[in-house]
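Asks: the amino acid sequence is not available; the structure is as follows:
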């Protein structure tokens, strides 16, 4: 998959293409279905498949008071799209220029100009252009002018719930990790560079890998989660605390992961943590001994969970 950070770069290829448009935050089952359907349609038409998306979330600009919107880091977004067999990825920043571009001009300038576009694919609720005036109906109207085929994916539902990024955010904020996983089609993952903290876990007998959550990422309800941690391409069973460590009066939200049967020094390296199941809420304990006893019980529960459900 070739990646472009400017629409002008891809126009220089002079190829017949099909373009699928979307924010694709989370790359959930609905997004995956849309991109897979688009790739298959491009193969049917004998053209190259293009994903046109953003490196940030448009609502970070249109509604700056909203925070913690992103469900997926850019690096994972690229990986997930590549796995779907896409030929080209146009990954650009949603900025003031794009936000103020009229919808019809957006199609002409960013999609049609310089490219031989045979297919445009979108989700049923896709909006674009100034004041989000562009929609599938406008794309259908313009298809007659520009001569492309339009593919619109209808809502995808799982067990009666419509798959959407907003529904996944709601589940994560309520600690409903299994419900979020059902709509994502995979465990929810967070990644970060391991930093050297106060080493409180080590003092308690449970050394943890610690990293802060980006302020741009969706907030997860604080608590203790059964997890899997990926390090250098290998997954390990783990137990993860998302929260503020109230027993030690921590004020910043962080993730601490205790990797079972693991004793490597990994400060400064990248980890990805997949949240698999929720054990309990975060709690304040009156003594370190009381905290250790609860952690002992949490680790035992995690080991039992993996013995029963998820052997690696």
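Replies: Sure thing, it's come through. Just so you know, these numbers come straight off a predicted model, no measurement behind them.

Asks: rest of the way, CA atoms for contacts and neighbours
Replies: Will do.

Asks: tell me where the stretch 201-312 of the chain has helices.
Replies: Assigned by DSSP state H, counting those that start in this stretch, the stretch 201-312 of the chain shows helices spanning 288-308.

Asks: residue 119 reaches residue 151, doesn't it?
Replies: Yes. Between residue 119 and residue 151 there is a contact at 7.4 Å, judged by CA atoms under 8 Å.

Asks: who has more neighbours out of these two?
Replies: Counted by other CA atoms under 10 Å, residue 119 and residue 151 do not tie: residue 119 has more neighbours, with 24 against 20.

Asks: so residue 108 versus residue 63, what's the distance?
Replies: As judged by CA to CA, to the nearest Å, residue 108 and residue 63 stand 26 Å apart.

Asks: of these two, which one has the most company?
Replies: Using other CA under 10 Å as the criterion, residue 108 and residue 63 rank with residue 108 on top: 13 against 9.

Asks: so that one belongs to a strand, correct?
Replies: No. Going by DSSP: H, G, I helix; E, B strand; the rest coil, the assignment for residue 108 is helix, not a strand.

Asks: quick check: it vs residue 46, distance?
Replies: 23 Å.

Asks: and residue 178, by the same measure?
Replies: 39 Å.

Asks: settle it for me: which of these two has more neighbours?
Replies: Neighbour totals were compared for residue 178 and residue 46, and residue 178 leads with 18 against 13 (other CA under 10 Å).

Asks: ok, now which ones touch the more buried one?
Replies: Residues in contact with residue 178 (CA atoms under 8 Å, 6 or more residues apart in numbering) are 187, 276-277.

Asks: quick one: secondary structure of it?
Replies: Quick answer, by three-state DSSP: residue 178 is helix.

Asks: so how far is residue 157 from it?
Replies: Distance from residue 178 to residue 157, by CA to CA: 16 Å.

Asks: show me where the stretch 201-312 of the chain has strands.
Replies: In the stretch 201-312 of the chain, the strands defined using DSSP state E, counting those that start in this stretch lie at 209-212, 223-231, 234-243, 254-259, 270-280.

Asks: pretty sure residue 139 is touching residue 151, no?
Replies: No. Using CA under 8 Å as the test, residue 139 is too far from residue 151 to be in contact (9.7 Å).

Asks: contacts only, for the residue nearest to the spatial centre of the chain.
Replies: Note on the chain: the residue nearest the mean C-alpha position is residue 72, at 2.1 Å, using CA atoms, centre = their mean. Residue 72 sits next to 25-27, 189-190, 217 when contact means CA under 8 Å, 6+ apart.

Asks: tell me how far residue 241 lies from residue 23.
Replies: 30 Å.

Asks: and the comparison structure, right after this:
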């Protein structure tokens, strides 16, 4: 899969099928859209291309940066698993913000991307102040001679699948529900960093990972997880929180990896969240904490071996 950053010159001879959107989480609705892109592009022998932004539009529109479900690396792995040929990450700036819908269609879709088909979600908006919608895009598709596919919403138990509802479930620690909407376990990836080594002193050495500031985290607590290290997968007990027993101030993501020994510092690992097993608890003494950690490990084994 090709990954292209802002303003890179594209081969103007190449014809493309293009998916437009933010694609945070790449949930089951996004997957339907992307599968449509790949299928239709393959039939017409077009390059399947995702056109998205490197930065969130709101960072320019109102100087806010929303939290994200998937970081850059995870996003690209999922795009590649869906057989996307090329992902273009354009920079959203003031020029983009002020671009009229028709100008976007002509300058980006037609001249830059040479799009012969375009796939969007039902609620897609584009152009200055979101003036463009799927109805306008349908009219523009006739004018500029590209085929438009609009993907209708997916509902699960009456709830529309969206990045917003998934963020809500993750924030509430409802990992099973998040998985149903994502189509996979919610995951984090990061390099293992040095912590306070308290886990090692307790006999439960943990891998602490670095997390981007805008990355959403499940609510504080302990979770049954699968841990990916290179090509291998292990069971894990992952704690998210401020370590109340030790009065820590910063939220950390620490994982005790079952049946693993080795130095992980600076290595990248993946953590897939399966289910919450308990809330964060402040213990009066270290022995009570150690006893609870033993119980946590038993519960992780019991839960993951039965799931």
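Replies: Happy to help now that I have it. Note that the structure is a prediction, hence the values are computed from the model and not measured.

Asks: the more surrounded of residue 241 and residue 23 of the first structure?
Replies: Under the neighbour definition other CA under 10 Å, residue 241 of the first structure and residue 23 were set side by side, and residue 241 has more, 24 against 19.

Asks: the more buried one -> the second structure?
Replies: Alignment note (TM-score structural alignment): residue 241 of the first structure maps to residue 239 of the second structure.

Asks: quick one: contacts for the nearest residue to that match once chain neighbours are set aside?
Replies: What sits nearest to residue 239 of the second structure in space, not counting adjacent residues and going by CA to CA, 6 or more residues apart in numbering, is residue 222, at 4.4 Å. Neighbouring residues of residue 222 of the second structure by CA under 8 Å, 6+ apart: 237-240, 276-280.

Asks: can I get these in JSON lines including distance to residue 40 of the second structure?
Replies: As requested, the contacts of residue 222 of the second structure are exported to JSON lines (distance: CA to CA, whole Å):
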{"residue": "237", "distance to residue 40 of the second structure": "42"}
{"residue": "238", "distance to residue 40 of the second structure": "41"}
{"residue": "239", "distance to residue 40 of the second structure": "43"}
{"residue": "240", "distance to residue 40 of the second structure": "42"}
{"residue": "276", "distance to residue 40 of the second structure": "40"}
{"residue": "277", "distance to residue 40 of the second structure": "43"}
{"residue": "278", "distance to residue 40 of the second structure": "46"}
{"residue": "279", "distance to residue 40 of the second structure": "46"}
{"residue": "280", "distance to residue 40 of the second structure": "48"}
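
Asks: now the buried members of those.
Replies: 237-240, 276-277, 280 (16 or more other CA atoms under 10 Å).

Asks: returning to that earlier point: dump the strands of the stretch 201-312 of the first structure to JSON lines, plus distance to residue 78 of the first structure.
Replies: Output for the strands of the stretch 201-312 of the first structure, formatted as JSON lines (distance: least, CA to CA, whole Å):
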{"stretch": "strand 209-212", "distance to residue 78 of the first structure": "22"}
{"stretch": "strand 223-231", "distance to residue 78 of the first structure": "18"}
{"stretch": "strand 234-243", "distance to residue 78 of the first structure": "20"}
{"stretch": "strand 254-259", "distance to residue 78 of the first structure": "23"}
{"stretch": "strand 270-280", "distance to residue 78 of the first structure": "15"}
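
Asks: closest to residue 135 of the first structure out of the ones you listed?
Replies: Nearest of the strands of the stretch 201-312 of the first structure to residue 135 of the first structure, taken as CA to CA: strand 270-280 at 34.6 Å.

Asks: which residues in the second structure does the closest one match up with?
Replies: Taking TM-score structural alignment, strand 270-280 of the first structure hits residues 268-278 over in the second structure.

Asks: ok, average deviation of that stretch from the first structure?
Replies: Aligned to the first structure and superposed, stretch 268-278 of the second structure gives a mean residue distance of 0.7 Å (mean CA distance after the TM-score superposition for the first structure).

Asks: how far away from the center of its chain is that stretch?
Replies: When C-alpha coordinates are averaged (CA atoms, centre = their mean, to the nearest Å), stretch 268-278 of the second structure and its chain have centres 15 Å apart.

Asks: same thing with stretch 140-156 of the second structure?
Replies: 24 Å.

Asks: show me the contact partners of it.
Replies: 28-29, 32-33, 102, 105-106, 110, 115-122, 134, 137-138, 160-161, 181.

Asks: that stretch maps to which residues in the first structure?
Replies: Going by TM-score structural alignment: stretch 140-156 of the second structure matches residues 142-158.

Asks: buried sites along that stretch?
Replies: 142-143, 148, 150-153, 156.

Asks: and residue 258 of the second structure, what does it touch?
Replies: Contacts of residue 258 of the second structure (CA under 8 Å, 6+ apart): 234-237, 297.

Asks: now with 7 Å?
Replies: 234-236 (CA atoms under 7 Å, 6 or more residues apart in numbering).

Asks: again, but for residue 171 of the first structure
Replies: For residue 171 of the first structure, the contact set (CA under 7 Å, 6+ apart) comprises 177, 179-180.

Asks: that one pairs with which position in the second structure?
Replies: Using TM-score structural alignment, residue 171 of the first structure lines up with residue 169 in the second structure.

Asks: looking at this, its match is in a helix?
Replies: Yes. Under three-state DSSP, residue 169 of the second structure sits within a helix.

Asks: for the stretch 51-200 of the second structure, what spans make up the strands?
Replies: 86-90, 115-121, 147-151, 155-156, 159-160, 186-193.

Asks: including distance to residue 40 of the second structure, could those go into TSV?
Replies: Formatted as TSV, those follow (distance: least, CA to CA, whole Å):
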stretch	distance to residue 40 of the second structure
strand 86-90	15
strand 115-121	8
strand 147-151	10
strand 155-156	24
strand 159-160	25
strand 186-193	29
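
Asks: out of those, deepest packed?
Replies: Most buried of those, by mean neighbour count (mean count of other CA atoms under 10 Å): strand 115-121, with a mean of 23.

Asks: so which of the buried ones among the contacts of residue 222 of the second structure comes closest to residue 165 of the second structure?
Replies: Distances from residue 165 of the second structure to these, taken as CA to CA, are shortest for residue 276 (18.1 Å).

Asks: tally of neighbours for the residue nearest to the closest one when sequence neighbours are not counted?
Replies: Computed as CA to CA, 6+ apart, the closest residue to residue 276 of the second structure that is not its neighbour in sequence is residue 223, at 4.3 Å. Using other CA under 10 Å, residue 223 of the second structure has 26 neighbouring residues.
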